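>>> coordinates only, no sequence provided:
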């Protein structure tokens, strides 16, 4: 821990101030304390701090007043608010006001230490390098706003809910928030809530003790323990059944979990980021999602824009995708001609960036290797298609033979583009190597030239 780190403690109870000062000194952090809002403001004017811990209730005001004061005059200082036990509303209010995190009374040193360490790491978080594969490309206004929001969210521990249509990059945004903040050295655990069997959800999230149920032959950690010190990303959180929503709410509010078969709770240190493409507000009205959980997850919302909202980014984004796909296949990058660029700009892309990736992967397989044309994109429109008609089926050829000839030609084209590299050809065609080998044998193409 940095020897020069310092903290301001604000609480009207002398014994709590003393406990916090002693804890910080053991962590080699110098600490000043104030018993009210006026003293705190005075100390903030005279000294720079790396962190502020303040009680929610103060004799001459509220901890929220101090949060707002620091946000305005000392924007680089993270503030953690101490709330009364079970006061979820105050915790949410503090996070919405700009607090870095919160602690509930009675204060647990097991929860306090990681909070302090995370807060003090914020000073170096801005120097973190982001992996190029985890980058939001584009210069349109919507994507610039998202990047700016991610930068702000990285400086907080508040739960974030990422909304947006399928294929807009919600998990990528979550990874960027994690990688840009003080938890970047910790794990990023992504959970697809819709893919978990209902009877296993609780054990997957919280873990279990040996003997807790038939088949529990040893202790097992859950997602919360796996994400300790890092971020737990709950994708498609709207798919969680209502009984599990209750248990998740308690874990988030109390920052504690209980393994199945255990009689004791244990503290957990994770940041929660959730996402869904579904309309949670509508689900609330229908009774399909708990209101209290919604407000705990949706402390701050990040909305990912649809691709059709930023058409000016499509050419550059397409180029980046093609470079990545061609590199994976060991091919040169074909150019998008003017017709292809125009067709992409006019397409609605209901599947967003994921659909664009699929369109370009298909075009890479269909093009001549030099350039991609509008025909290669094989795009559909709302009133018909921009696809060129497939070669007319000869009237004297049975359908199975005609389809076989098309398949054979597609395989031969893929082999030619990949210099007869069957592994690369299989990837280009979107099939497994084993499936390609089977088709080669069936079509009489199995012998090496």
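Yep, that arrived. Values in this document were obtained by computation on a predicted structure and should not be read as measured data. Numbering: from 1, shown residues only.
>>> C-alpha only now, for contacts and for neighbours.
Noted.
>>> which parts of the top helix by length along the chain are buried?
Across the chain, the helix with the greatest residue count (assigned by DSSP state H) is helix 399-417. Residues of helix 399-417 classed as buried: 408, 411, 412, 413, 414, 415, 417 (neighbour count, 16 or more other CA atoms under 10 Å).
>>> separation between the last one and residue 47?
In this view, residue 417 and residue 47 are 66 Å apart by CA to CA, to the nearest Å.
>>> check contacts around the nearest residue to residue 209 once chain neighbours are set aside.
Distances taken as CA to CA, 6 or more residues apart in numbering put residue 219 closest to residue 209, at 4.5 Å, once the chain neighbours are dropped. Taking CA atoms under 8 Å, 6 or more residues apart in numbering as the criterion, residue 219 is in contact with 207, 208, 209, 210.
>>> equivalent analysis for residue 376, please.
Contacts of residue 376 (CA under 8 Å, 6+ apart): 362, 363, 364, 366, 367.
>>> now with 7 Å?
Residues near residue 376 by CA atoms under 7 Å, 6 or more residues apart in numbering: 363, 366, 367.
>>> does the first one belong to a helix, a strand or coil?
This means residue 363. helix (DSSP: H, G, I helix; E, B strand; the rest coil).
>>> put this next to the previous one:
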């Protein structure tokens, strides 16, 4: 029989928690202070601990830290005063997996207990094969270990890193390896929602609440109930929406547009952006209270240039995916591997995928050479880590010959037109048989397919 330890100096709260947990099939021990709690922990094994923040002989944070050190496999949740966000954040940073506010909402409490018990269950669904972080570099091993620890918590996590490093994949792994894996993972690009529709999208609306609201609609919070809501590009949220989002996170409830009352939601918040969120707070463009609420734990995803030894493994996985079922897999020549490891990849893994997709179309005999990669020479030769776009200084105006500018811009267009005419002529002569047209042009079918897409030829 599973068991729980309840630590609170208020007799009525202890009775309420004992009654609720007992009805969920748990055996419950209680303690009114830190000394009694430590004695119970030393003599028994528990599947869950609930502790109040304020205790007669100390602070509940001390018990959270004690459990994190002595009983790391025991999920502990903090009971905090209503609206005490600072206490909740401190508890999560100290090692608590979640918190619940007084007066205790029994629905929220039951959900919290269920998640805690699932943490003790080792039979987790394995992440899908595509949801894997590849690489054996020290940086990636540290990242995977941190993800494993964060998956056990319910603390909000802020995932930082440059564009293209795989922040959404990291968020999915945190979800997949945690007790919410069986429920929804809902990603949302905060920069893609029109400002006037944000409240309805996040919190839902009732029928007739505004023009066009022909039926009740659940929002993103309701859709993610029991699971994880991933706020990608969270820096793009307008200030008025930041206020509403902060309240929803703090109170664990939302009010749909046009509704008379709030509805409780059980959602873990993960967020990400490639921008410097701390700088935006300093500039007054992002609320400091929301920043500290979503940034309980920051997880930095390293750029690809910081783990160059992982490039061959990632590249081979991308080539396998590009080949599809049953098709021959393209391979990298030695000079191509060397070129990829020298190139700094300002666009990170996303740019590597694009480079390889182009190379697969252009290579001969499924062997990709350095020439097929078509990497920018100037950037490939430099090992310096490039600045992100928002941090780069504006280029100084240069005095240039206008005739030369015209010639430079016209040359690619002229070559593209010649290429287009040659392809169209070959297609017409071969009665639009692409295989024959490719042979007539002296290129592979894959290369022809790439050029048709590039030149937008139907």
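Nice, thanks for sending it over. Here the structure is a predicted model, which is why all the values come from computation and not from measurement.
>>> how close does the most centrally placed residue in the first structure sit to residue 46 of the first structure?
Among the residues of the first structure, the one closest to the centroid is residue 174, at 2.1 Å (CA atoms, centre = their mean). Distance, residue 174 of the first structure to residue 46 of the first structure, using CA to CA: 37 Å.
>>> what lines up with residue 56 of the second structure in the first structure?
Superposed on the first structure with TM-score structural alignment, residue 56 of the second structure falls opposite residue 59.
>>> burial measure for its match, as a count.
11 (other CA atoms under 10 Å).
>>> now rank the contacts of residue 376 of the first structure by neighbours and give me the top one.
Result: residue 363 is most packed of these (other CA under 10 Å), 25 neighbours.
>>> contacting residues for the aligned residue in the second structure for it?
Here residue 363 of the first structure is matched to residue 359 in the second structure, going by TM-score structural alignment. Neighbouring residues of residue 359 of the second structure by CA under 7 Å, 6+ apart: 368, 372, 373.
>>> trace the last one over to the first structure, please.
When the first structure is aligned by TM-score structural alignment, the residue opposite residue 373 of the second structure is residue 377.
>>> buried ones from the contacts of residue 219 of the first structure, can you make that a PyMOL selection?
The PyMOL selection below is limited to those of the contacts of residue 219 of the first structure classed as buried (16+ other CA under 10 Å):
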select buried, resi 207+208+209
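>>> got JSON lines for the contacts of residue 219 of the first structure, with distance to residue 155 of the first structure and secondary structure too?
Below are the contacts of residue 219 of the first structure laid out as JSON lines (distance: CA to CA, whole Å; DSSP: H, G, I helix; E, B strand; the rest coil):
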{"residue": "207", "distance to residue 155 of the first structure": "29", "secondary structure": "coil"}
{"residue": "208", "distance to residue 155 of the first structure": "33", "secondary structure": "strand"}
{"residue": "209", "distance to residue 155 of the first structure": "35", "secondary structure": "coil"}
{"residue": "210", "distance to residue 155 of the first structure": "39", "secondary structure": "coil"}
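>>> farthest pair within the contacts of residue 219 of the first structure?
Greatest spatial distance among the contacts of residue 219 of the first structure (CA to CA): 207 and 210, at 10.1 Å.
>>> need the counterpart of residue 117 of the first structure in the second structure.
With the correspondence set by TM-score structural alignment, residue 117 of the first structure lines up against residue 114 in the second structure.
>>> on the three-state scheme, its match is what?
helix.
>>> what of residue 178 of the second structure?
Relying on three-state DSSP, one would call residue 178 of the second structure coil.
>>> I'd say it and residue 149 touch.
No: contact between residue 178 of the second structure and residue 149 fails when scored by CA atoms under 7 Å: they sit 9.3 Å apart.
>>> higher neighbour count, the two?
Taking other CA under 10 Å, residue 178 of the second structure and residue 149 do not tie; residue 178 has more neighbours (23 against 12).
>>> list the contacts for whatever residue of the first structure lines up with residue 156 of the second structure?
Under the alignment by TM-score structural alignment, residue 156 of the second structure pairs with residue 159 in the first structure. The neighbours of residue 159 of the first structure, taking CA under 7 Å, 6+ apart as the test, are 271, 272, 273, 297, 298, 299, 300.
>>> which of the residues you listed lies closest to residue 344 of the first structure?
After measuring these against residue 344 of the first structure - CA to CA - the closest member comes out as residue 273, at 32.1 Å.
>>> what lines up with residue 35 of the second structure in the first structure?
Checking TM-score structural alignment: residue 35 of the second structure goes with residue 38.
>>> so which strand or helix has its match?
Assigned by DSSP states H and E, residue 38 of the first structure belongs to helix 37-46.
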